[in-house]
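Student: Okay, here's the prediction I keep looking at, along with the sequence it came from:
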Amino acid sequence: MARFVRKGHQAEANSHVPLPIRDGVAPSYLWITEDRPGGMLRFLEERFSEIAGPSWLDRLARGDVVDAKGEVLGPDSHVRQGMRIWYYRELDEETPIPFEEAILFQDEHLLVVDKPHFVPMIPTGRFLRETLLVRLKRKLELPHLTPIHRLDRETAGVVIFSHNLATRGTYQSMFQKRSIRKVYEALAPMLAGHAFPFTYRSRMVDGDKFFVMKEEAGEPNSETRVELIEQRGALAHYRLHPHTGRKHQLRLHMASLGVPILNDAFYPVALPCKGDDFSAPLQLLARRIGFDDPLTGAARSFESRRVLHWPGV
């Protein structure tokens, strides 16, 4: 099989994109790093073996596969080392996600969104048009929109996008410098034996399964401050302050404390995929994000309007 370097859905960051954004979906591209005989159709069928041949034949016939100059490629077009080919990712079927995002703020630089549970941030796997990025591009016609941080698909709440290429790096640097003030809330079993608030630290590393994290002995690289907001019987409402931003940090920390967040299908044990079951959202909410604007110095704070749901309420 030919070697290649694939790039995903960040085409808008490149100086020249030969295909336009279509229905909110930015084109993807890949680099070819060796010559291949047999033509473009054969290459695409072998590279994307999970996609039926007629699908690629249809795309080629529609002119939806082009080279870096925008020239339409056909089934017999040569596959040469150094080519960059552009195409649209397509899914035959995609289940609608019946929850809507809300716009909290927009200016000439940023878009701040209140994300619902179950909606992925960006196209991946079996999600394309039902992702937050594609939804927003389609609705708002912002071709340069990209998230400057991420939330898990299962997590709801405040997330910030950039739609201005000139200032994107400046705002992204806030997260790299950890100058963002993030506050989350969660519902989980009541944690006994701790005086609140307290700080939990651990060393987090990639887990045995690619989609989860785990803890190991060693120098801590993650830190969360845990506060108690309210207790109702055996359950509690927590406020969580992540001082680091590790993948699944809050979910793993709460599970490691013995109080996994309600409806967490990954921690402490990864459960079988529930597919398109929307009945039990993870009770984790990105409640608030605050920062000093790097362009103006003004203090900014954005808060989710969503609520967590106690069982039986």
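Tutor: Okay, I see it. Residues are numbered from 1 along each chain as shown.

Student: Could you use CA atoms for every contact and neighbour count after this?
Tutor: Will do.

Student: buried stuff in the longest helix belonging to the chain?
Tutor: Looking across the chain with DSSP state H, the single longest helix is helix 165-176. By 16 or more other Cα atoms under 10 Å, the buried positions in helix 165-176 come out as 168, 171-172, 174-175.

Student: now do stretch 219-227
Tutor: Neighbour-count burial for stretch 219-227 [16+ other Cα under 10 Å]: 222-227.

Student: Could you dump those into TSV and include secondary structure and distance to R36?
Tutor: As requested, the buried residues of stretch 219-227 are exported to TSV (DSSP: H, G, I helix; E, B strand; the rest coil; distance: Cα to Cα, whole Å):
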residue	secondary structure	distance to R36
S222	strand	46
E223	strand	49
T224	strand	51
R225	strand	55
V226	strand	56
E227	strand	59
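
Student: what's the first-to-last distance across stretch 128-146?
Tutor: One end of stretch 128-146 sits 15 Å from the other (Cα to Cα, to the nearest Å).

Student: need the helices for the stretch 101-250 of the chain, in chain order.
Tutor: 132-140, 165-176, 249-256 (DSSP state H, counting those that start in this stretch).

Student: Quick one, which of the ones you listed gets closest to E108.
Tutor: Across those, E108 has its closest neighbour in helix 165-176 (9.7 Å, Cα to Cα).

Student: how about CSV for the helices of the stretch 101-250 of the chain, with distance to R150 added?
Tutor: Listed next are those as CSV, based on distance: least, Cα to Cα, whole Å:
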stretch, distance to R150
helix 132-140, 11
helix 165-176, 11
helix 249-256, 13
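
Student: between those, which gets nearest to E71?
Tutor: Smallest distance to E71 across these (Cα to Cα): 25.4 Å, for helix 132-140.

Student: Please compute how far stretch 228-244 lies from its chain's middle.
Tutor: For stretch 228-244, the distance from its own C-alpha centre to the chain's C-alpha centre is 25 Å (Cα atoms, centre = their mean, to the nearest Å).

Student: One more to weigh against that first structure:
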Amino acid sequence: MARAPLPVRDGLGPTRIRMPDDPSPVTVLQYLISRFPQDERRLREKVALGEVVDAGGTPISLDSVVRPRADIYLYRDPPDEPVVPFPMEILHRDENLLVVDKPHFLATTPRGAYVARSALVVLRRELDLPDLSPAHRLDRLTAGVLVFTIRPEVRRAYQELFAARTVTKIYDAIARHDPNLTVPLVIKSRMVKERGVLRAEEVPGEPNAETRVEVAAVHDGWARYTLTPKTGRTHQLRLHMSSLGVPIVGDNFYPTFYEVAHDDYSRPLALLARELSFDDPFTGERCVFATRRTLDFPS
């Protein structure tokens, strides 16, 4: 994808909007208003201020006509978001990498209702790192080790480590102890998650998700499980634990979905990205990063 013609501003990059395929006599502004009628006033203001541009960085005027499949860029107004009341500690920083200890409830990247308060935007803004980019992602409800790249020229090399599954990831999870489970065990299944559907599901077919499950400690009917995923499917660990009959404490998706208010922090998902390790693609040195967070057994 071509580099956006507008720089990162307040930690947020511009939004890209693709114009329709067919020729249209309407102006770009008219098309944007038809897409986002609730934002008409702000869209008119942004066009008047020259803040809506084409792929070459030329500001769109009030009379600019839609060109088929052209890309238009503008800054979106961040929603009114609650502040996640938990700290995000820096575990490591060098010229290429920034590694943080992400708290529960904090989104990795801007998405949906979590934009300005996502980890990426907060770090870009607070550390003045406009080119910061995630090397991988953690679910909003999962805490622990999260790796970002600082310089664009090294981004691909680190992201490819995760894509090639050469990164070792170890998670902790708290769930009911089932003495009938023979551990350690490896669970393999085929998982699918449709776009726009909240939950993933397991279906018949060739496995595409694999997790090693071990029990690290047992206390009063609960167990601390060590989970080592070989793959990185969305909600893989949560769904695999649920399919074993021991859903993770605080999981409101599996086995049954139930609503939780966005500002309810009383029962975090007991899933923690405890350790992440890989061979650095530039130095060849072994990098090991570990969280300073812990998971407590339910009282």
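Tutor: The structure has been received and is ready for your questions. The structure displayed is predicted, hence computed values, not measured ones.

Student: picking that back up, now the longest helix of the first structure on the second structure. Mean distance?
Tutor: Taken over the aligned residues, the distance from helix 165-176 of the first structure to the second structure averages 1.8 Å (mean Cα distance after the TM-score superposition for the first structure).

Student: Contacts only, for the aligned partner of M254 of the first structure in the second structure.
Tutor: Alignment note (TM-score structural alignment): M254 of the first structure maps to M241 of the second structure. Applying Cα atoms under 8 Å, 6 or more residues apart in numbering, we find M241 of the second structure in contact with 247-248.

Student: go on, S162 of the first structure?
Tutor: S162 of the first structure touches 109-111, 144-148, 168, 171, counting by Cα under 8 Å, 6+ apart.

Student: ChimeraX command to pick out the buried ones of those residues?
Tutor: Burial among the contacts of S162 of the first structure is assessed by 16+ other Cα under 10 Å; the matching ChimeraX selection reads:
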select :110,111,144,145,146,147,148,168,171
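
Student: biggest separation within the contacts of S162 of the first structure, which pair?
Tutor: Spanning the widest gap among the contacts of S162 of the first structure are H144 and Y171, at 14.4 Å by Cα to Cα.

Student: nearest to D292 of the first structure, of the buried residues of helix 165-176 of the first structure?
Tutor: For the buried residues of helix 165-176 of the first structure, the nearest to D292 of the first structure is M174 (9.0 Å; Cα to Cα).

Student: Just confirm the closest one contacts I180, I think it does.
Tutor: Yes: if you go by Cα atoms under 8 Å, M174 of the first structure and I180 touch, sitting 6.1 Å apart.

Student: Alignment lookup: P18 of the first structure to the second structure.
Tutor: Under the alignment (TM-score structural alignment), P18 of the first structure pairs with P5 of the second structure.

Student: residues near that match, how many?
Tutor: P5 of the second structure: 18 surrounding residues under other Cα atoms under 10 Å.

Student: hmm, back to that, the longest helix of the first structure maps to which residues in the second structure?
Tutor: Under TM-score structural alignment, the match for helix 165-176 of the first structure is residues 152-163.

Student: what does stretch 227-234 of the first structure give?
Tutor: Against the second structure, stretch 227-234 of the first structure falls on residues 214-221 (TM-score structural alignment).

Student: Mind listing what's buried along that stretch?
Tutor: Quick answer for stretch 214-221 of the second structure (16+ other Cα under 10 Å): 214-215, 218.

Student: what's the answer for stretch 174-190 of the second structure, then?
Tutor: 174-177, 187-189.

Student: and if you look at stretch 243-253 of the first structure?
Tutor: By 16+ other Cα under 10 Å, the buried positions in stretch 243-253 of the first structure come out as 243-245, 247-253.

Student: From the chain's centre, how far out is it? Work that out for me.
Tutor: From the chain centre to the centre of stretch 243-253 of the first structure is a distance of 15 Å (Cα atoms, centre = their mean).

Student: now swap in stretch 147-160 of the first structure and tell me
Tutor: Worked out by Cα atoms, centre = their mean, stretch 147-160 of the first structure lies 7 Å from the chain centre.

Student: Can you list the neighbours in contact with it?
Tutor: Under Cα under 8 Å, 6+ apart, the answer for stretch 147-160 of the first structure is 110-121, 133, 161-162, 168, 171-172, 175, 248, 281-289, 302-304, 306.

Student: residues touching the counterpart of E259 of the second structure in the first structure, list them.
Tutor: Taking TM-score structural alignment, E259 of the second structure has P272 as its aligned residue in the first structure. Applying Cα under 8 Å, 6+ apart, we find P272 of the first structure in contact with A265.

Student: helix/strand/coil for P272 of the first structure?
Tutor: Three-state assignment for P272 of the first structure (DSSP: H, G, I helix; E, B strand; the rest coil): coil.

Student: Please pull up the equivalent of P78 of the second structure in the first structure.
Tutor: Checking TM-score structural alignment: P78 of the second structure goes with L91.

Student: Any idea how many residues pack against R287 of the first structure?
Tutor: Residues lying near R287 of the first structure (other Cα under 10 Å) number 23.

Student: That one pairs with which position in the second structure?
Tutor: Residue correspondence to the second structure (TM-score structural alignment): R287 of the first structure is matched to R274.

Student: Tell me which helix or strand its match sits in.
Tutor: Using DSSP states H and E, R274 of the second structure sits in strand 271-279.

Student: do the same with F86 of the second structure
Tutor: If you go by DSSP H and E, F86 of the second structure is not part of any helix or strand.
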